[in-house]
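Trainee: from the sequence below, what's the structure:
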Amino acid sequence: MRLILTLFIAGFIVSLSSCRKDFDFEPSSGNLRFSRDTVYLDTVFTNIGSSTYTLKVYNKSDNDISIPQIKLGKGVDSKYRITVDGMTGDDNRLFENVELLANDSMYVFIEVTADVASANPTDFLYTDQIEFGVGTGIQKVELVTLIQDAVFLYPQRFDDGSTESITIGEDEIYGFVLDHADHNDEYHFTNDKPYVIYGYAAVPNGETLTIDPGARVHFHESSGILVGQGGAIQANGDWSLTDAQENQIIFEGDRLEPGFADIPGQWGTIWISPGAAASSFNHCTIKNGIIGLYVQNNPAGVSIKNTQIYDHSLYGIWGQTATITGENVVVNTAGKATLNCSFGGNYQFTHCTFNNNWPSSSQFAVAIDNYLLDADGNPVPQDLILAEFRNCIVWSSNSRAFALFKNSNAAFNPKFDHCLLKFNNTGFESDPLYQFNDNVFYVNIVRNQNPNFWDVTRNQLNINDNSGAIGVGKPEYTALVPNDILNVTRVGSDAGAYQNAAP
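Mentor: Here you go, the predicted model:
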């Protein structure tokens, strides 16, 4: 028995000693492998933090190693910050004796916040390196990001700690009134630098915000533009000659990384409030907000031409007792409707494309009604003077691309004239709102013929020779808008904003 016990103890000690090497770390010999030799952090605005980027570090040897140092080349002055395997080290810039098991890997997470003054003045690149090891054993991974200068517009902060706000009805929202005296006149957005807006930039009575061709306007979370009673916005873009859209006015969020390009809900809305003066949007792209354009009770009207409105979490265009005209407008993907003509109003769209592929079963491309519900759930009617669609496409991933909601106590006058529509009328055969041969709501429409858009997910709603929209339009309406949204001369009368062409 004693012999067996002795052998057991001896065997246990041997087993301990044989496992011991799992806890012996030898200095790194400089043979680390990396998932990339250069990490490119996408463009950021000056002094706005980047997204987090990932570098993977591999120990391909059969030995556990200890990396004496992992640090940023510019040390404590670096504008980059790193996290190593969940550790923050010394101010996210220096790490010592980092252990890495044999044939294992670890993650390094990288962020940057830098101003344009820190960048190379010739190309505006800000660079640094992550250094692994010490002395002659150092291995480096390069870090590169482009810093873009901008004009920043935001509410003032007062001495008592409060911030500037603007009043809407009985509510106050985080925002400010534009000022002629600041930034070479805040009522004139040029294309010299991008504009980054925090909160709502307000255009008050008697003022007009004028935006030049090629301007870029970026909004932080919960931000936008508010055009007040008697104010106006004139967004005067122009035709562009290249894919860079050099003369297009672009409204979008302030995250420039490609991963944010099509993410809805990043900012608020461009809000045309009741009683605003006549406003216009020409050659614009409005994308990734909550509502692209929110237009309320404005008899003076809003004109939208040659404009693309994409990827909004609620509506692309929401008109509420609004007066809106549109030509060559493309609206794609929204959480509820790409176009919502609500609580009456007066609307006319010619050669426009409305499509909604939002991943749900309840969204529409176009929704039209002539009432709203009060706090008690009772309908409040309002005349829909006209909601006319001429030579348009109304399409959706759902079986019914549009919806009509009528209150009999107010005028209700939708009209689809020479349009391509998607609507499966199963269950609606006797509904008076969907009698497609009535020549009142529907005039020479084509139904359920696939428009064959190029690529809906990439907002390419162009059509080609296989499209069901070919020749659907009325020539008299085409004569009013002879060039399509790309400035291509229309041949024939294809419905929608695009003349058909090969992809």
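Trainee: CA only for contacts and neighbour counts going forward, please
Mentor: Noted.
Trainee: residues contacting stretch 249-269, please?
Mentor: 42-44, 51, 196, 211-225, 235-237, 283-294, 310-313 (CA atoms under 8 Å, 6 or more residues apart in numbering).
Trainee: mind checking what secondary structure I9 has?
Mentor: Here I9 is recorded as helix under DSSP: H, G, I helix; E, B strand; the rest coil.
Trainee: tell me how far it lies from S17.
Mentor: 12 Å (CA to CA, to the nearest Å).
Trainee: what's the distance between the most centrally placed residue in the chain and Y294?
Mentor: Taking CA atoms, centre = their mean, the centroid of the chain lies closest to N288, which sits 2.4 Å from it. Remark: distance between N288 and Y294 (CA to CA) = 14 Å.
Trainee: please apply the same query to T54.
Mentor: 39 Å.
Trainee: comparing the two, which residue is more hemmed in?
Mentor: A direct count of neighbours by other CA atoms under 10 Å for T54 and Y294 places Y294 higher, at 21 against 16.
Trainee: one more to line up against the first:
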Amino acid sequence: MNIRTLIVVLGIGSLVAFQSCREDFDFDPISSDLRFSQDTISVDTVYNFSKSETYVLKIYNPEDKDLVIPRIALAKGDQSYFNINVDGQAGSSFTNVPIRKNDSLFVFVEIEAQEAPINPFYDDEILIESTQRQQHVKLISWIEKAQLHSANENIVSAQWDADQAHVIEGNLTVTNRLDIAEGTKVYFKPNASLTIDQNAELNVNGALGNEVKFRSSRHDKKYDSIPNQWKHIELKSNSRSFIQYAKIIGGDTGLKVNQAELNIQNSFIVNHQSYGILANNAKINGHNVILNNANLASFAVENGGEYAFYHSTFANFFNLVGTAGPAYSLYLSNYTMDGTNALTQATFGNCIFYNQRTPNAVVFDRREGVGFNYSFDTNLFKNVNTAELNVLSALGFSNSIVGDPLFVNPIYTANQLNVMENSPALNAGKVSIAQQYPLDYYGIPRGANPTLGAFQ
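Mentor: Okay, here's the model as predicted:
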């Protein structure tokens, strides 16, 4: 290649590079209204000194010619907790932004919180100016005061209250005692868990309308119902736990109770990938407990133990696409691959057992020669396969009812497991059992006509 040719090639390359880098600000400023993909961007709740996911706003040019937007800016400017990125450039204010005819422009939005304000609601606006007027897109979020617990953190003893949330990033182990007051929120990052160690103690003291919530750290509405967003709460051997008015939502397993003692009442354990409660040779007493939506079983007992539940609802409507578990309401076994222990007691009174996926909501898996003791007194069942188990005639069952309890709305997003007026569970409970637990989940007296399950 001779020198003259090289100069021509370099000249053409420079011109192309110049043309590709220049900004076409010779377009006319837009005067008509722009359209937006949404007029309000609701950003997921964030915690102090943390950053949200990124959200997308699209701005549309409805005209048949290339134009420029005179100004796009955050109303609060550089002081805003929100960050925007306009067409690949980060900042808080942009001028003469080109937008092609009949095309769109991307604006990426996130919030990077500082100290949580007293009022957790935080808002700003994206201002979009034309030559005629100023349009705006509302930005809203909630900044929650929270304490973050790093991966594999241990605490000896602590008392959590509603003044701040607790965000668990990995596994948090309690070695002595954890007390959680009403209204407290405990959030889990993906694959995070809470472990109550051997010989330790957990006390969850929620109240009606001010329950203690255990759930995913994501606050988008859909994450209220999606399972498998975190791992589990594990109660290890010889630990002692008391749980009242808790909502445990959206993990792989709500509670893993391993050779531990648990007293649980007035609590929801719903929308879990594997189990609501998985008990291994444990001792559990419960009443007004509501379980629903678990791919394997709402309540599963392995390796025996001692259990008593009254006025509780064991439902299972797990039906996510691509899942293949049996979705039992109750699975009772006196062995596992690692051991065999007697099922010394499994007592259920005035309860409901109902599921969708299998013929029978209750399944026994017993090893002969090892204790397998159970008693079901006045319960409602789904029981189609009577050859496998006939709850109307089998030993250990009395006053059984077979039928559909007719829940108000058992799907993931609702979990309304009170029964309708024509339900066979209505006013069908045993009075002597109800007298021991005279109030339902909502504090409504059961009286002389108790309804089966957790709700009167």
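Trainee: can you pull the TM-score for these?
Mentor: Counting by TM-score structural alignment, normalised by the length of the second structure, the TM-score of this superposition works out to 0.85. Behind it: 424 aligned residues with a CA RMSD of 2.5 Å.
Trainee: coming back round to it: thinking the residue nearest to the centre of the first structure is in contact with Q308, fair?
Mentor: No: under the criterion of CA atoms under 8 Å, N288 of the first structure is not in contact with Q308, lying 11.6 Å apart.
Trainee: is T5 of the second structure in a helix, a strand, or coil?
Mentor: helix.
Trainee: and for the one 5 residues further on?
Mentor: When states are read from three-state DSSP, the local structure at L10 of the second structure comes out as helix.
Trainee: translate it into the numbering of the first structure.
Mentor: Mapped onto the first structure by TM-score structural alignment, L10 of the second structure lines up with nothing.
Trainee: got it, and Y187 of the second structure?
Mentor: Y187 of the second structure maps onto H218 in the first structure, by TM-score structural alignment.
Trainee: what lies in contact with the host helix or strand of its match?
Mentor: H218 of the first structure is part of strand 216-219, with elements assigned from DSSP states H and E. Identification of contacts with strand 216-219 of the first structure by CA under 8 Å, 6+ apart yields 191, 193-198, 249-254, 266-267.
Trainee: could you rerun that using 10 Å?
Mentor: 150-153, 189-201, 211, 224-225, 246-256, 266-269, 284-286, 289 (CA atoms under 10 Å, 6 or more residues apart in numbering).
Trainee: from those, list the buried ones, please.
Mentor: 150-153, 189-191, 193-201, 211, 224-225, 246-256, 266-269, 284-286, 289 (16 or more other CA atoms under 10 Å).
Trainee: V302 of the first structure is in contact with I324, isn't it?
Mentor: Yes: between V302 of the first structure and I324 there is a contact at 4.9 Å, judged by CA atoms under 10 Å.
Trainee: shared neighbours, those two?
Mentor: 279-280, 295, 347.
Trainee: just those now: which is nearest T478 of the first structure?
Mentor: Y347 (18.1 Å; CA to CA).
Trainee: among the contacts of stretch 249-269 of the first structure, which lie within strands?
Mentor: 42-44, 196, 211, 216-219, 224-225, 235-236, 284-287, 291-294, 310-312 (DSSP state E).
Trainee: if we can go back for a sec, in helices, which of the contacts of strand 216-219 of the first structure fall?
Mentor: Among the contacts of strand 216-219 of the first structure, no member falls in helices (criterion: DSSP state H).
Trainee: now for Y245 of the second structure: what does it line up with in the first structure?
Mentor: In the first structure, Y245 of the second structure lands on H283 (TM-score structural alignment).
Trainee: what is the neighbour count of that match?
Mentor: 26.
Trainee: what's the spacing between it and G137 of the first structure?
Mentor: From H283 of the first structure to G137 of the first structure the distance is 56 Å (CA to CA).
Trainee: quick check: what element follows the longest strand along the second structure along the chain?
Mentor: As assigned by DSSP E, the longest strand anywhere in the second structure is strand 275-294. Using DSSP H and E, the helix or strand that directly follows strand 275-294 of the second structure along the chain is strand 297-310.
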